[in-house]
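Peer 1: predicted coordinates and the sequence they were generated for:
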Amino acid sequence: MKGIFFAIIGGGCLTLQGVANSHITQGIGTWKTATITQLTGFIVSCIILMLTRDYHLGSLKQVKPLFLTGGALGAIIIFSNVTAIHHIGVTLTVALLLISQLGFTFITDRFGWFEGKKQEVRLSQLIGIGMMVLGVAILQIA
């Protein structure tokens, strides 16, 4: 239940962040917006880290450098979402983002990328993605 709760909160925040960033971009530009978003996220994370007193950084040595690229990916995510929202709107952007995310997830699972366990893609999963694509097509027509 806790996982479902946080997934819903995360999805809502992702959408609200995209809308907020879209408005910020109109005044200062996309890369400045990505910078501000990453900076404010860093500051809030640092505050939470200090409040929880979980700031032992020695464990960072155990993390492979490849996995430390998440922040860089975050900047690309922000830029891509803001640009997409400007061109195709929030609803279609989020719909395509979810389809893309699931598609990349299947590929990552299938080939065991990033040291993940290799998993077979089931027909039901492909049908589910197909239904999502069909739903986006219907959104475009309506």
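Peer 2: Everything's here; your move.
Peer 1: make it CA atoms for all contacts and neighbour counts henceforth
Peer 2: OK.
Peer 1: now residue 102: closest residue in space that isn't a chain neighbour?
Peer 2: residue 129 (7.6 Å; CA to CA, 6 or more residues apart in numbering).
Peer 1: can you tell me the number of residues neighbouring that neighbour?
Peer 2: Using other CA atoms under 10 Å, residue 129 is surrounded by 17 other residues.
Peer 1: and whatever helix or strand it lives in, how far out from the chain's middle?
Peer 2: Here residue 129 sits within helix 123-141, counting by DSSP states H and E. Remark: helix 123-141 is offset 20 Å from the chain centroid, using CA atoms, centre = their mean, to the nearest Å.
Peer 1: distance of residue 129 relative to residue 140?
Peer 2: 17 Å (CA to CA, to the nearest Å).
Peer 1: this is the comparison structure:
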Amino acid sequence: MRGIIFALLGGACITLQGVANTRISTDMGTWQAATITQLTGFILAALILVFVRDINLQGLKQVKPMYLAGGAFGAVIIFSEVTAIQQIGVTFTISALLIAQLFLTFLVDSNGWFGVVKQKMKLPQFLGIALMVTGVIIMKL
């Protein structure tokens, strides 16, 4: 149950972040919006880390170097989302983002990339993805 609550919270925050970034972008520029968002996100995460006192710098040695660049995806995400919202609107942007996430997670799960346990995709998963794509197409029409 907690996983679902956190997933819903994350989804809501993605949408709110996209709208806020688009507003910042209108006044300052898209890369400035990405910079401010990444900076404020870093500050909040650092404050939470200090508050919960769960600092584990030894674990940093265990992380593969390519995974340490994961945060850099945030800049691309912000730029892409802001640009898309400005061009196609919030609803269609978030819908397209979710579909892109589903397709990539399908590839990650079915191929076992990044050390993820391989998952066999069955008809219900394919139908779910197809229904989402169909829903977005209908919504755009």
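Peer 2: Noted; the coordinates are in hand. Everything numeric in this text was worked out from a predicted model, so none of it was measured.
Peer 1: so how far is residue 121 of structure 1 from the residue nearest to residue 102 of structure 1?
Peer 2: To residue 121 of structure 1, residue 129 of structure 1 is 11 Å away according to CA to CA.
Peer 1: ranges for the helices of structure 1?
Peer 2: 2-28, 30-52, 70-88, 90-111, 123-141 (DSSP state H).
Peer 1: adding distance to residue 62 of structure 1 as columns, could you present those helices in JSON lines?
Peer 2: Output for the helices of structure 1, formatted as JSON lines (distance: least, CA to CA, whole Å):
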{"stretch": "helix 2-28", "distance to residue 62 of structure 1": "26"}
{"stretch": "helix 30-52", "distance to residue 62 of structure 1": "19"}
{"stretch": "helix 70-88", "distance to residue 62 of structure 1": "16"}
{"stretch": "helix 90-111", "distance to residue 62 of structure 1": "22"}
{"stretch": "helix 123-141", "distance to residue 62 of structure 1": "34"}
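Peer 1: wait, which of those helices is closest to residue 58 of structure 1?
Peer 2: Comparing the helices of structure 1 against residue 58 of structure 1 with CA to CA, the closest turns out to be helix 30-52 (14.4 Å).
Peer 1: okay, angle between that closest one and helix 2-28 too, please.
Peer 2: Between helix 30-52 of structure 1 and helix 2-28, the angle comes out at 140 degrees (axes from the mean of the first three to the mean of the last three CA atoms, to 10 degrees).
Peer 1: how much does helix 30-52 of structure 1 stray from structure 2?
Peer 2: Helix 30-52 of structure 1, aligned to structure 2 and superposed, deviates on average by 0.6 Å (mean CA distance after the TM-score superposition for structure 1).
Peer 1: quick one: contacts of that helix?
Peer 2: Identification of contacts with helix 30-52 of structure 1 by CA atoms under 8 Å, 6 or more residues apart in numbering yields 21, 24, 25, 55, 71, 74, 75, 78, 79, 82, 83.
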